[in-house]
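> Dropping the sequence and predicted coords here.
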Amino acid sequence: MGGKGRGQGRGRGLAAGLVTGQRHGGAPGVAGRIAAELDAAVAFWERHSHDPEHGGFFSCLSRDGSVYDDTKFVWLQGRQIWVYSRLYRTVPLFRRPQLLEAARKGGEGSGGGILGQFRPFSIPKFPIFPQWARPKFLPPPIPPKFTQNPPKFARNRRVFPQTAAGEFLESHVRPEPGSSRAAFALRRDGRPERLQRSFYSEAFCALGLDELGRAAGEERYRVGPLPKLPGTPPQITLGPGGTPPQITRDPSPKNNLGPLPKLPWGRLRPLPKLPGTPPQITRDRLRPLPKLPGTPPQKITWDPSPNYPGAGAWARRWAGAVWGWARGAPMELGRPRFSGTPPQQALAQALMVLKVGLQLWGDPRRDPQNQPDPEAEAMAEWGARHVLMHLQRGDSVVLENVSPEGEELPGSLGRLMNPGHALEAAWLLLEFSGRRGDADLGARAVAALVEGPLKWGWDPQHGGLFYFLDADGHCPTQLEWALKLWWPHAEAMVALLAAQRFQPRPSLVSQFLRLAQYTFDKFRDPEHGEWFGYLNRDGSVALSIKGGPYKGCFHVARALLMCEEMLDDILEGEKPPQ
C-alpha cells in the first residue's frame, strides 16, 4: 500500500472530513468501535479456544463458546498463531508475554489474559450505528466449556499446557515422517485425521510460524536449511552413468588387500526366476497391515525441541512447497489430471502465493531491520502477476478460474466470480504496489478490485455481498451463492480503507460507512461477542456457530487490526479541528 502522505491530491480534505467525523459523526467513533470489537473478538477466542491439555486451539465453537467438536484444523491453527503473534508485535496493549506464550503454548485453562485490560473507550451514540451502544459482549473470563466429554484438568487453578501451539504444529502436523505435506485435520491429541488436495494448510503454517518467529525474535521458526527428519536415510550420490560410489577398504597394513575389483555394472542382468521362486516384494507393493480389534492407534511423533536440527526451516520449506505446487505440481497434492481436465489456475491459489510471499518478504514499516529477501519478493511478484490474469473483459469482471495463460474458460466454471476474493486481492495488490512504488498498479487495483466488486457484488435488495456470482448473470451452481459470509465483508472493510489511504475519495468513505453499518449490525453478536459467520440472503443468521472447519480466529481479528492501523494513518494525515 502507499506510504503516509501518498495521494495528497484533490478531494483529500472532503474525504478526510467524512472519515474524521465532521459529517454524521464518523471516524474517531468508528476507530474506537473497531478497537473495541478487536478486543472483544480476541478475548472470545482466548477464553474458549485454548486446549490446556494437549496444546493447540479448538475452532469448533458454539455461539456461547462451548466446544462442539474437538477436531483441530491445521490451517486454523496457523491462522490463530499468526493473529496472536501479529497483535503482540504491533499493538502495545497486546504486547504481553501471555499472548505470545498463547501462540506458543495454546493458552491458559482459566482465561484471564486479555480480558479486563481493554483500551479506555466510551461508546458514543451514533445515529448511523445505533446498535453499537450495547457493550454486552464483554462477559468475565471463564474456562472453556464443552458440550460433551469435558477434559480432565483442574478448574480452580491456572493450567499451563505443556505443548506449544507452534510446537504442536511441528510435532503433529505432518501425516507421516518425511512428508512435505501438512494434514488438514488432527484429532485433539494431534494424530493426523485427514488430508486435503490443496496447499492451504501448509501455507498458513508458513504464515503463522514466520510471524511467530518475528514476534518472539526466534529465527528457528522462520529461516534455516531444509530439515532432515529422523529416519531419513543418508543420500547416496551416484557416479557417472549411474554407477554406485567406489567402496574402499581399511587402509591399515594388516587389512590392506588392495582396492575392490571394478564390477561391470552396465553388463549385469537380473537372475532368472526359477520355478517356485516367491514373488519379490517391493516398496511400491507394500500395503499396511489390517488393524485388528483392540489394536491401539499409532501415534507418529518426532522431537520438536529447539535443538532439533532444521526445526526452524519448516515455515520456509512449506512456503517453498506452496510456490512449487501453485506453479504446476498437482500430482504431489494427490490431484490427478485426466485427459478431459482443462488446465486452469484458481484465484485463491495465486492469492495464497502472494500472501505468503509478502509475509516472508517482511513489511519495512513493521520490520525496519528486515533484510532483503529476493526469493520472497520473487514469490510475491509471481502471485501478483497471476492475480492480474483473473481480471478479464477489460477489468470489468474478476473470474475465479482462468487458463494458465490467463484466458477465459468455458462453462459455469469459467464464469464463476467471488466478490470476497476480488476484494482480498485488492488490498494485497495495494500492499505489493506500495512496496514496489507502482502507482499504476495501485490505481488499477482500486478501480477493478474495489469499486468493481462492490458494484456488481452488492445485493441491491437486502444489502451485503453475495458469496458467488456468474459473470454473465446466470444463476450460480453453488448452493450457497446467495449467503452472506463473514470473511468477504471483513476483506471489503480492509480493501476500502486501503484504497482510501492510497487514493482518497469521498465515495470510498461512503461505501466504507455503509459496509461497516451492515457488517456490525448483521454479523456481530451483542450477547456473546465475536461474529456470526453465515447469514441468509435477508441478513438473518443461518448458522449460530462462531467457528468450525473454515471459520476461526483470523478474518475478523485481522480485518479489525488492519482497519485500526489504516484509520490511524488516515487520521494522522488530516486531523479534525479541536
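Structure's in. What do you need? Numbers count the residues shown, from 1 in each chain.
> going forward, measure contacts between C-alpha atoms and count neighbours the same way
Fine.
> for stretch 377-392, which positions count as buried?
Using 16 or more other CA atoms under 10 Å as the test for burial, stretch 377-392 gives 377, 379-384, 386-392.
> Strands of the chain, start to end?
All strands of the chain, identified by DSSP state E, fall at 60-61, 67-69, 72-73, 185-186, 192-194, 345-346, 391-392, 397-398, 401-402, 416-417, 469-470, 484-485, 534-535, 541-543.
> I'd like a version of those strands in TSV, one that adds distance to residue 35 as further columns.
As requested, those are exported to TSV (distance: least, CA to CA, whole Å):
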stretch	distance to residue 35
strand 60-61	23
strand 67-69	26
strand 72-73	28
strand 185-186	32
strand 192-194	37
strand 345-346	34
strand 391-392	34
strand 397-398	32
strand 401-402	36
strand 416-417	32
strand 469-470	33
strand 484-485	22
strand 534-535	23
strand 541-543	24
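> take the one below as the second:
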Amino acid sequence: MQPEKYIDQYRHALLNDVIPFWMKNSPDHESGGFFTCLDREGKVFDTDKFLWLQCRQVWCFAMLYNQVETRQEWLDTALSGADFLQKHGRDARGNWYFSLDSHGNPLMQPHSIFSDCFATMAFGQLYKATGKEEFKNIATGTFYNILKREENPKGIYSKAVPGARPLESFALPMILCNLVLEIESLLEPALVSEVIERGIDTVMNKFYKPELGVILENVSPDGSFSDSFEGRLVNPGHGLESMWFMMDLAERTSDELLAQRAVDIAIQLVEYGWDPVHGGIFYFMDVKGNPPQQLEWDQKLWWVHMETLITLLKGYLHTGDERCAYWFERVHAYTWSHFPDPEYGEWFGYLNRQGEPLLTLKGGKWKGCFHVPRGLFQCWKTLEAIQSKVSLNV
C-alpha cells in the first residue's frame, strides 16, 4: 500500500469540503441546535431535530477542536449545539428524546437508547475541550444510565410481547465498545475493564458465528441462532464497523491475536457483503439467502462504505495483512466514484444497487454530520500512521 497516494485526498475532503458544508448550512442561529435535513445544495427542507444527529454533530466539532486544530469556530459550533441539548434534550428522568421540533419541543419519546449513547460521546468530547464539570457530569451520568438500561434498552417503549421470541440486538454491545474508549478517562478503571471485556466477548463470541462467517444482528439470549426475519438478518456494514472498534481495543491492550481475528472477520464480511454484479456493499442480507424483510436491502449506503474503509486501513496498520490493502483499494475506488458530490459538496447517502443516487439529500433523519467526517478523519490519521510505520521499516 502507498498511503501517500490518499492522505491529501481524505484530509482535503474533510477540511475543505465536508466540514465547510455543515458549518455553512446546518446551524440554526435562531433557536439553536442544527438543521440536518439538507437537500443537495444544503438548503433546509425540514426543521425537525433528531437527537442522534444533534449529539453526533456536537461530538464531531468538539472532536475536530480536540484532535485537529483549536479553531474557535469549531468549539463555538459544538457549544451552541450543546446548549440546545441541555435546554431541551432530556425528559424529567434524564433520558434523551428521539426528536424535537425546531424550537426544542419534544416530538418523540426517549425510546432509543442510542440518543443517550451519542449524548455521552458529545459531552465527553466537550469536557475534553473545555474542562467544564457540567459536561463531565452529563457524559458520565448518561453513561451510567445506559448501563442500567442495558438489559432492557427500550423499556416501556418496546413493542414486543414479553417472553415471545426474546432476542438480543448487536447494536448496543457494539457501540459500547467504542463509547467506553470515548470517555475512558472519566470512568473508574475497573468499570472500563469490565465493559471492554464483556464487549469483546459479546461481539466476538456471541454475535459472530464462525460457521456462517458473519456477524448476526440479533441472536437469542443464549447466543443461539433464531430462524426468523430478525435472527437471519446480516448488516455487513455494522459488522465491519465493529471490527475497527475491536482493533482499537486490541491496540489499547496490545492484543495482537484480537487484532488479527478482527481482520479475518472483516475480510469475511466484506467478501460476503460485496455485490459481485455492480460493486459496493449491500445494506442488508439474509444469512440463509431468503428474501430480506428490508425492502432497501440492496441499496448502497454512505456509512457502510466509510466504516469499511476505516476498518480495512486499521487492519492493515495493525497486521500488515495484504488482504486489507487489496480490499481498501477496491472499496476506496467504489466509494469515491459514487458518493462525493463534486458539484455541491458533501456526499450522497443513498444509492440504488446500480450505484445511482436514489436521494440527492445531504442530510435527513439518519444522515448527518458524523459518518463522513469521522470516517475521513479516521482514514486520514490511519494513513499517516501507516506512512510512519513504513518509513520506520525502510
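Thanks, I have it. Only a predicted model underlies this, so the values are computations on that prediction, with no experimental measurement involved.
> May I have the TM-score of the superposed chains?
Here the superposed chains carry a TM-score of 0.95, computed using TM-score structural alignment, normalised by the length of the second structure; 392 aligned residues with a CA RMSD of 1.9 Å.
> tell me what the lengthiest helix in the first structure is packed against?
Looking across the first structure with DSSP state H, the single longest helix is helix 27-48. Counting contacts by 3 or more CA pairs under 8 Å, 6 or more residues apart in numbering; DSSP states H and E, helix 27-48 of the first structure packs against helix 555-573.
> what's the mean deviation for the helix it packs on versus the second structure?
Following the fit onto the second structure, the mean deviation recorded for helix 555-573 of the first structure is 0.5 Å by mean CA distance after the TM-score superposition for the first structure.
> Which parts of the second structure are helices?
Along the second structure, the stretches classed as helices by DSSP H are 7-13, 19-25, 51-67, 72-88, 113-130, 133-149, 171-182, 189-201, 236-253, 256-273, 302-319, 322-338, 371-393.
> before we move on, the earlier item: out of the buried residues of stretch 377-392 of the first structure, who's nearest residue 336 of the first structure?
Checking these against residue 336 of the first structure by CA to CA gives residue 386 as the nearest, at 22.3 Å.
> Show me what the closest one aligns to in the second structure.
In the second structure, the residue paired with residue 386 of the first structure according to TM-score structural alignment is residue 202.
> contacting residues for that match?
Applying CA atoms under 8 Å, 6 or more residues apart in numbering, we find residue 202 of the second structure in contact with residue 173.
> Let me know the distance separating it from residue 35 of the second structure.
Going from residue 202 of the second structure to residue 35 of the second structure by CA to CA, to the nearest Å gives 36 Å.
> try residue 57 of the second structure
10 Å.
> Then residue 79 of the second structure?
As for residue 79 of the second structure, its distance to residue 35 of the second structure is 15 Å (criterion: CA to CA).
> So which of these two has more stuff around it?
Using other CA atoms under 10 Å, the more surrounded residue of residue 79 of the second structure and residue 35 is residue 35, with 27 against 20.
> ok, back up a step: and the helices of the second structure as JSON lines, adding distance to residue 356 of the second structure?
Converted to JSON lines, these look like this (distance: least, CA to CA, whole Å):
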{"stretch": "helix 7-13", "distance to residue 356 of the second structure": "21"}
{"stretch": "helix 19-25", "distance to residue 356 of the second structure": "22"}
{"stretch": "helix 51-67", "distance to residue 356 of the second structure": "25"}
{"stretch": "helix 72-88", "distance to residue 356 of the second structure": "33"}
{"stretch": "helix 113-130", "distance to residue 356 of the second structure": "30"}
{"stretch": "helix 133-149", "distance to residue 356 of the second structure": "39"}
{"stretch": "helix 171-182", "distance to residue 356 of the second structure": "28"}
{"stretch": "helix 189-201", "distance to residue 356 of the second structure": "37"}
{"stretch": "helix 236-253", "distance to residue 356 of the second structure": "19"}
{"stretch": "helix 256-273", "distance to residue 356 of the second structure": "18"}
{"stretch": "helix 302-319", "distance to residue 356 of the second structure": "12"}
{"stretch": "helix 322-338", "distance to residue 356 of the second structure": "7"}
{"stretch": "helix 371-393", "distance to residue 356 of the second structure": "18"}
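> So for residue 163 of the second structure, which of those helices sits nearest?
Taking the helices of the second structure one by one with CA to CA, helix 133-149 is closest: 17.6 Å.
> could you list every residue that touches the spatially most central residue of the second structure?
Centrality entry for the second structure: nearest residue to the mean C-alpha point is residue 371, 5.8 Å, by CA atoms, centre = their mean. With contact taken as CA under 8 Å, 6+ apart, residue 371 of the second structure is in contact with 302-303, 306-307.
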